[in-house]
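>>> sequence below, structure please.
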Amino acid sequence: MTGGRESTVRALVVDGPGAPPTVRPVRLPAPGAGQVRVRVRAAGVCHSDLSMADGTIAAPYPLVLGHEAAGVVVEVGPAVTRVAPGAHVVLNWAPPCRACWFCGRGEPWLCAAIGGPAARRGRTAGGDPLHVALGLGALAEEVVVEQAAVIPVPADLPFEAAALLGCAVLTGSGAVRRTAGVAAGESVLVIGLGGVGLAAVAAARAAGADPVLAVDRAAAKRELALAAGASAFLPADDTLSRAVRELTGGRGVDHALECVGRAATIRAAWRATRRGGQVIVVGMGAKDDLVGLSALEIFHSARTLRSSVYGSSDPDRDLPELAGAVLSGRLDLALLISAETSLDGAAAALDRLAAGEGARTVVRP
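Predicted coordinates:
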């Protein structure tokens, strides 16, 4: 269907840093040239949503939260060639332009055209300008997005699994496979066991890493970590570095993946990594949370410190591959889903995330 009108849908909106998110009506524009309207069938509640709600990541408000989602195309604007109404799609919060210098170098996750934490789209019920998180605002009944932001997937792929592929799985598995390049027999440490961290644990185990050490401040994450393939669960305290070295011949791990986005945990990952190993920062943190490393230890340790943006993934290439792994049974995402709720329960899911409870909550708008 084409040529629609502005529509009113329910969405999870936050009015400012620390303000309580509430579900309310918002107005979405009709799809313009090259845009599509998607009815959201499942959306994951991600730590980045929490960071935008509490102000850790600066964003304009009022803001519709959500960026990890899957659904069905219900309307397309003029000049759309990528999908047609009825297509099942995963939303991509970082669609590359395929034309800039970074895209030309095969690094679409660093695309110069990728926007900031939010884009202006639609209006509040009162007519004020509205912003949507990471260009999507997917904790809503429907979204209007550029056609490059949708990736077609098989219709028999469950929506809840498809949603997680769009962020947690691409980010966590990509950090292991693409950024770190973990090889069989290498040791891996994962700090932070939300959806991204658990996906990284599973990917490290699938790559043949040994041992795979999982760390979180919440002891309740132990069973989730072991189910994902961790060799051991370690508490996030001052004994971490010593415990890691005891399990790695006194050296430290080959790869430490920090999936929290805090200076303290980045520093903990650094201390737990062997000389010549690498620390991969996967979590997105605050700009004023500074990491301190001395010039001497940088030289002496010979460690590499780098980030993994969106798992160094090309979603158009990697997501269909992951979808195939889910459908074949080679990738089981059930352990990443700790709860399901309606849109009205999304705010409570953010509270559970802030408390470190569970893995992913999937919202079904």
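>>> CA atoms for contacts and neighbours, from now on please.
Noted.
>>> all the helices of the stretch 151-300 of the chain, residue numbers only.
In the stretch 151-300 of the chain, the segments counted as helices under DSSP state H, counting those that start in this stretch are 159-164, 170-174, 195-206, 222-228, 240-246, 263-271, 295-301.
>>> so where do the helices sit in the stretch 1-150 of the chain?
47-54, 101-104.
>>> what's the most buried one of these?
Using mean count of other C-alpha atoms under 10 Å, the stretch among the helices of the stretch 1-150 of the chain with the greatest mean number of neighbours is helix 47-54 (a mean of 22).
>>> for Ala30, which of the helices of the stretch 1-150 of the chain is the nearest?
helix 47-54 (25.1 Å; C-alpha to C-alpha).
>>> who does the closest one touch, helix- and strand-wise?
helix 346-354 (3 or more C-alpha pairs under 8 Å, 6 or more residues apart in numbering; DSSP states H and E).
>>> second input sequence below; structure requested for side-by-side comparison:
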Amino acid sequence: MPQQVQGVIAPGKNEPVRVETITIPDPGPGEAVVKVQACGVCHTDLHYKQGGINDDFPFLLGHEAAGVVEAVGNGVTDVEPGDFVILNWRAVCGRCRACLRGRPWYCFDTHNARQKMTLADSGAALSPALGIGAFAEKTLVAAGQCTKVDPAVSPAVAGLLGCGVMAGIGAAINTGQVGRGDSVAVIGCGGVGNAAVVGAHLAGAARIIAVDIDDRKLETARKMGATHTVNSRTSDPVEAIRELTRGFGADVVIEAVGRPETYEQAFYARDLAGTVVLVGVPTPDMKLELPLLDVFGRGGALKSSWYGDCLPSRDFPMLIDLHQQGRIDLGAFVTETIGLGDVEKAFARMHEGDVLRSVVML
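Have a look, this model is predicted:
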């Protein structure tokens, strides 16, 4: 039977979020109902609230989640009730041209649950954030959005791999292909940027330069593995990165802000034949202008990182294992734990730069 649970709704553009009763249908073919245990508050959720993604209100927010599978629909074989899973927003199809070429992390036909969750009082269909909607006691997803991991790990830690931490680590390891001895610069040291610092450190980078306008974030980046920091409010970041790399620029520059001006800094702060990775998410109105001769003359690669170019079935269990071995500290990203009713306050703290991640515990 359909269930009624509590969830956090964004009712309209820039309106305060609120906790509402929502209806979760029984899982249909290829779907799963997951009892959510923890869900991180990501900047993408704030984008949804502000109308920066689309205007398909009302939204059921939340997507960085971990929990336990409660029920599955017909045809589901990869997960079963009782499995501890991390939710992902790129369930690969296995049939598109990217998947058939052996590049499923680029899947062009990722999918979500077919059925809609609804508001209990009006029956209005909800748009789940990134196809997940996990600021809720339970949520309905495509079974392919569930990735089994070791249940011994804390749900608060595991859920963060569902978006921001995976995006940052993957931007360094998968997209940027940082190697041993490389120099890396990371522009923007929020949750994703600091995860990129962790990824660069894990990959064996010799020099990791963290760039931000907030000294608090730079101090956190040092704790995460940055060898040098640059406050771009008081120093020219391009000149500073070049000075720290013998005048050449970094081998890989990861832009984790998503703005034209910081992307331009990343472009000119890389070495010849170096790589720029854009993992910060721009808004639809933003434009970039670069001299085409400079694009040609500097060579190298300009890449966008989709979800850290991750394959959840491969990367989530691996990173959980590394965390349990003490090789990466995913718990360092959890600044505070909160309840469903505290999401609006968490957005305010995010705006002020006070947190890496607030995590809703259910």
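>>> out of the helices of the stretch 1-150 of structure 1, which comes closest to Arg364 of structure 1?
Taking the helices of the stretch 1-150 of structure 1 one by one with C-alpha to C-alpha, helix 47-54 is closest: 16.3 Å.
>>> the closest one vs structure 2, mean deviation?
Mean deviation of helix 47-54 of structure 1 from its aligned counterpart in structure 2 after superposition (mean C-alpha distance after the TM-score superposition for structure 1): 1.4 Å.
>>> can you check which part of structure 2 that helix sits on?
Aligned using TM-score structural alignment, helix 47-54 of structure 1 spans residues 43-50 in structure 2.
>>> reformat the helices of the stretch 151-300 of structure 1 as CSV; add distance to Ala286 of structure 1 and mean neighbour count.
Formatted as CSV, the helices of the stretch 151-300 of structure 1 follow (distance: least, C-alpha to C-alpha, whole Å; neighbours: other C-alpha atoms under 10 Å):
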stretch, distance to Ala286 of structure 1, mean neighbour count
helix 159-164, 24, 26
helix 170-174, 19, 28
helix 195-206, 18, 28
helix 222-228, 26, 19
helix 240-246, 24, 17
helix 263-271, 9, 21
helix 295-301, 23, 11
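>>> now those in JSON lines, with distance to Thr81 of structure 1?
Formatted as JSON lines, these follow (distance: least, C-alpha to C-alpha, whole Å):
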{"stretch": "helix 159-164", "distance to Thr81 of structure 1": "22"}
{"stretch": "helix 170-174", "distance to Thr81 of structure 1": "25"}
{"stretch": "helix 195-206", "distance to Thr81 of structure 1": "32"}
{"stretch": "helix 222-228", "distance to Thr81 of structure 1": "39"}
{"stretch": "helix 240-246", "distance to Thr81 of structure 1": "51"}
{"stretch": "helix 263-271", "distance to Thr81 of structure 1": "43"}
{"stretch": "helix 295-301", "distance to Thr81 of structure 1": "50"}
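>>> nearest to Gly44 of structure 1 among these would be which one?
helix 159-164 (6.4 Å).
>>> so which residues make contact with stretch 61-68 of structure 1?
With contact meaning C-alpha atoms under 8 Å, 6 or more residues apart in numbering, stretch 61-68 of structure 1 is reached by 11-16, 43-46, 49, 52-53, 91-93, 118, 129-140, 163-164, 166-168.
>>> same check on stretch 31-41 of structure 1?
Contacts to stretch 31-41 of structure 1, defined as C-alpha under 8 Å, 6+ apart, come from residues 3-4, 30, 69-80, 138, 140-147, 159-160, 364-365.
>>> mind giving me the ChimeraX select for the contacts of stretch 61-68 of structure 1, buried ones only?
Filtering those down to the buried ones (16 or more other C-alpha atoms under 10 Å) takes a single ChimeraX command:
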select :11,12,13,14,15,16,43,44,45,46,49,52,53,91,92,93,118,130,131,132,133,134,135,136,137,138,139,140,163,164,166,167,168
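>>> returning to that earlier point: possible to save the helices of the stretch 1-150 of structure 1 as a markdown table with distance to Ala87 of structure 1?
Putting those into a markdown table (distance: least, C-alpha to C-alpha, whole Å) gives the following:
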| stretch | distance to Ala87 of structure 1 |
| --- | --- |
| helix 47-54 | 26 |
| helix 101-104 | 26 |
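>>> nearest to Val176 of structure 1, of these?
Closest among those, once you apply C-alpha to C-alpha, is helix 47-54, at 19.2 Å.
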